[in-house]
Structures are given as C-alpha cells and as structure tokens.
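Trainee: I would like to see how this sequence folds:
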Amino acid sequence: MDWSTFWDPIGLSVQISVVASVLVFAASLFIAWPMARARFFGKSMLETILLLPLVLPPTVIGFVLLVVIGRRGWIGKAYESLFGGPILFTWGAAVIAAAVVAFPLAYRTIKTGLQGVDADLEHAARAMGANEWQVFRHITVPLAARSLVSGYILGFCRGLGEFGATLMVAGNIPGRTQTIPTAIYVASDGGSMTMAWAWAGAMIALSFLMLLLVGRMSKGA
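Mentor: Model prediction:
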C-alpha cells in the first residue's frame, strides 16, 4: 500500500467537483428561472430531457459523452483545434462528466426554490419600477437563497461521487484523472482493501458533512 498517494484522489475529486458544481449552478440558475416562470409549448418535453441524466445509467451517459467530446465529436473537434490536443482522458473531461451527472439534481432543487418565491412580490417590485434584473437580484435570489445553496451543495456531492461516466471519458490516471471512486475501484480490485476503506471513509465523511449542511439550511438553522 502506497499511502504517499492517499491524498491525491481526494484533492483531485474536490477540485473537479468544485469546478463542475460552479458550472452546474450557473447553468441550473440560468435555465431554472424561465422554466419556473414561463409557459411555452414543449416545456414538458424539455424538462424531461434536462432530467434524463438523473435516471440514465452512468455508462450510457459516458458513451454519449464519448461521442460528443471524442475526437470525432463536435465539441472534441472544437477543443482540439483550439488547444491542440484531445479533451478525452484529461482533467477537463472529468469536469464535464461530473457536471453532466450533477446537473439534474441541482437544477431540480434550484427550480423548486424559485417556484416557491411569491410571484406577487415580484409583480409588486416591477410595478414600483424595478427591471427584471433588479427583481431577480433583490427579490427572487434572497428569497430562494437556501434552495440555491442547497442545489449547489447537492451538485457538488453528486459530482464528487461520479464513477461510470468519469471512468469512460477521463480514465483512471493517477494524479491527473483518478478520483476517489475510481481509486476505490482500483484498490479493491487489486486487493488493497485497507486503502479502499480509507478512501471510502473520506468519501462518506465529505458527503455526510455536505448533506448535513443541506439539512440544516432546509430547517433554517
């Protein structure tokens, strides 16, 4: 057992999850706001598509990502032309995988919070001369703040625990793309159960603390 590398997957997982959850939070807030307020044709179908990664097996998500961000995919081609190399099996691919699987959970939480804001308060602010940005910034966001933060934390936790899609598009390169879940898999497969338990304990502790924070916020503590 090489304990000198124990912290590498943990630090990498936290970095990937932080970046992915920031991207997910921004995308969720941008999409959830009109979805919570507007009515339009095809809204139900769009909502289903947005939530689809929540129920799809990670291997299916990983396969789709392989097609999209691979060297023949449109994102993969654009990335390679800009940066001179493929995005597959890089830190960026791990961020994309974590973001895709985390998005539905964060989106649903944030949308629920936005729907809980009293629309009459927003209408009153508009009647007093506030524009849409001012209404959103000074009325909607403060009233939905707990749900917004909960959405971010849940997205972080989901990204932290992603395994299947990450393994398919980012691989398991120690120090570069090896996250806690992939490290646990390799350690247990190789018979290093003590190391696997240590990483599993770190994952459980991180997730427990994050969910405890979400629970306290939901109770207004």
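Trainee: every contact and neighbour count from this point should use C-alpha atoms.
Mentor: Will do.
Trainee: contacts for stretch 207-221?
Mentor: Contacts of stretch 207-221 with the rest of the structure, by Cα atoms under 8 Å, 6 or more residues apart in numbering, involve 146-147, 150, 153-154, 157.
Trainee: if you rank these by neighbours, which is first?
Mentor: Each of the contacts of stretch 207-221 was scored by neighbour count (other Cα atoms under 10 Å); the top score is that of Cys157, with 25 neighbours.
Trainee: sequence B follows; please return its structure for comparison with A:
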Amino acid sequence: MADLISPAEWTAVLLSLRVAVWATLVSLPIGILVALALARTEFWGKEIVNGIVLLPLILPPVVTGYMLLVLFGRRGPIGGFLYENFGISFAFSWTGAVLATAIMGFPLMVRAIRLAIEAVDPKLEEAAGTLGASRVTTFLVVTLPLIFPGIIAGAVLCFAKAMGEFGATITFVSSIPGETQTIPSAIYALLQVPGGEPQALRLVVVSVIVSMGAVVASEILARRAARRIAGA
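Mentor: The predicted structure follows:
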C-alpha cells in the first residue's frame, strides 16, 4: 500500500491510526466505569450525567472543538494550568487530536457498553454476592465476560468515530501536516487544491478499508466471545 500513496498521504493515514487507537484505549476504562454507573446505580443528577455524556452527539462538532479550545488551550483554565505546571499542551498537537476524537467517540462507546450491561440479568450478580464475592470480584468474574461483546462493539464505534472525526479536530488542533492532519482533514485540504481529487480518493479508499477491517474484526471477536460464554 505504501507504493500506492504518497509519503504525505501515508503520514496522514498513520497519524489517523495512531490518534484513533489512543483515543479508544484512553476512553475504554472510563467508558466502562461510566456505563456501569449509569446502568447499575441510582444517584442524584444521573440524568444530567447522561446528558453530558451524550452532549457531543447533539452539539455540532465545531462547537465541541471550540469548547475544547477554550478549556484546553494554553490560555484556558485547564490547558493553561497543565502547560504552566507540567509543560503539557493539547492545542495544535496530536495529543489534542486524541482528546477531541476520544470525546466525540465516547458517547457511542458508553451507549454500546451500557446496553450490554443492562442486558445482563442482575440476579446473576446478586447470586455471586450471596456467595461472598465483592462488587469488584463480581464485575470481573460475572459481568465483564458477559458484556465483552458490548465492550468490543463500543471500542470499534469509538475507533471508527475517531478515524472519521473532522469538525472538532480541525477546530481544536487545526490541520498541520505531519502533526495533526488526519485522513479527514487531509481529504478536505486536497479537495481545496486543483487536481487534488485523485489523492483525496485514495485516502477515501484507505479510510473505507480500515473502517471495514475494524468492523469485520469486531464481529469475529464478538462471535468468539459469545460462543465462549454460551459454552461456559
């Protein structure tokens, strides 16, 4: 494939994969905890928390990107603190792209995992509790194996969203070749240049292949997990 696309295009592909993988890995533990809290616990403000989780799906991506720029920019309350005390900067860097894509994919991940948790019979968890298992042990031994297909689905949805995210990313980190220019922003840049359509088309094909590969892999893993659960 490296012979079919230019070095600049290959750089955008590798950066997109890097950003999407990190966005998924960073989001997954938090997504599982949030989904578990929303599915299994009752607390004051639960509806507000659920609304905040789903907010990136409702807001225009550009608005989300602008909010990230205000909060995590070097002059923002969070970004300024991180930069002055730890030298960490998210704006206009690939780590900022990870943050933006993770936030945009987070609602899809949480929704898929929450549905999987809600499908688990609570009596199974209660039975483990009556046998002396703690909540953590019950989750690791009973709940986690049963919701594993949902976790895979949520991770793939987050990965796919991160691969295709454009509005929030370009607003927060711009489109800097080799640093923040992912596949969507590279396609957009190429379409603004006369004669850039063939290069843009190649990136579109690569994006489709990667996304389809992720979906197929998730289906295979989910089916294997389901067979193991059924055979247990």
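Trainee: that older thread, want to throw the contacts of stretch 207-221 of structure 1 into JSON lines with secondary structure and distance to Ile110 of structure 1?
Mentor: Formatted as JSON lines, the entries for the contacts of stretch 207-221 of structure 1 read as follows, by DSSP: H, G, I helix; E, B strand; the rest coil; distance: Cα to Cα, whole Å:
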{"residue": "Arg146", "secondary structure": "helix", "distance to Ile110 of structure 1": "9"}
{"residue": "Ser147", "secondary structure": "helix", "distance to Ile110 of structure 1": "6"}
{"residue": "Ser150", "secondary structure": "helix", "distance to Ile110 of structure 1": "8"}
{"residue": "Ile153", "secondary structure": "helix", "distance to Ile110 of structure 1": "11"}
{"residue": "Leu154", "secondary structure": "helix", "distance to Ile110 of structure 1": "10"}
{"residue": "Cys157", "secondary structure": "helix", "distance to Ile110 of structure 1": "15"}
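Trainee: farthest-separated two in those?
Mentor: For the contacts of stretch 207-221 of structure 1, with distances taken as Cα to Cα, the pair at the greatest spread is Arg146 and Cys157 (16.4 Å).
Trainee: now which residue in structure 1 aligns to Gly129 of structure 2?
Mentor: Structural alignment (TM-score structural alignment) places Gly129 of structure 2 against Arg126 in structure 1.
Trainee: that match against Glu132, yeah?
Mentor: Yes: using Cα atoms under 8 Å, Arg126 of structure 1 is in contact with Glu132, at 7.5 Å.
Trainee: more neighbours: those two, which one.
Mentor: Neighbours were tallied for Arg126 of structure 1 and for Glu132 using other Cα under 10 Å; the higher tally belongs to Arg126 (14 against 11).
Trainee: check contacts around that one.
Mentor: When contacts are taken as Cα under 8 Å, 6+ apart, Arg126 of structure 1 is in contact with 132, 135.
Trainee: and it, what element?
Mentor: Following DSSP states H and E, the helix or strand that holds Arg126 of structure 1 is helix 119-127.
Trainee: after superposing, tell me the mean distance of that helix to structure 2.
Mentor: Superposed on structure 2, helix 119-127 of structure 1 shows a mean distance of 0.5 Å to its aligned residues (mean Cα distance after the TM-score superposition for structure 1).
Trainee: and the aligned partner of Ala112 of structure 2 in structure 1, how many neighbours?
Mentor: Taking TM-score structural alignment as the alignment basis, one finds that Ala112 of structure 2 is matched in structure 1 by Thr109. Taking other Cα under 10 Å as the criterion, the count of residues near Thr109 of structure 1 is 21.
Trainee: right, and Thr109 of structure 1 touches Val149 too?
Mentor: No: using Cα under 8 Å as the test, Thr109 of structure 1 is too far from Val149 to be in contact (9.4 Å).
Trainee: what's the match for Leu57 of structure 2 in structure 1?
Mentor: Using TM-score structural alignment to pair residues, one finds that Leu57 of structure 2 aligns to Leu54 in structure 1.
Trainee: quick check: that match touching Pro104?
Mentor: Yes: with contact defined as Cα under 8 Å, Leu54 of structure 1 and Pro104 form a contacting pair (5.8 Å).
Trainee: more neighbours: these two, which one.
Mentor: Taking Leu54 of structure 1 and Pro104 together and counting by other Cα under 10 Å, Pro104 has the greater number of neighbours (25 against 16).
Trainee: tell me how far the more buried one lies from Phe25 of structure 1.
Mentor: The spacing between Pro104 of structure 1 and Phe25 of structure 1, counted by Cα to Cα, to the nearest Å, is 10 Å.
Trainee: same thing with Tyr152 of structure 1?
Mentor: Tyr152 of structure 1 sits 6 Å away from Phe25 of structure 1, taking Cα to Cα as the criterion.
Trainee: ditto for Ser17 of structure 1
Mentor: Computed with Cα to Cα, the distance linking Ser17 of structure 1 and Phe25 of structure 1 is 12 Å.
Trainee: can you check Trp33 of structure 1 too?
Mentor: Using Cα to Cα, we find Trp33 of structure 1 at a distance of 12 Å from Phe25 of structure 1.
Trainee: between those two, which one's more packed in?
Mentor: Looking at Trp33 of structure 1 and Phe25 with other Cα under 10 Å, you find the greater number of neighbours at Phe25, namely 25 against 18.
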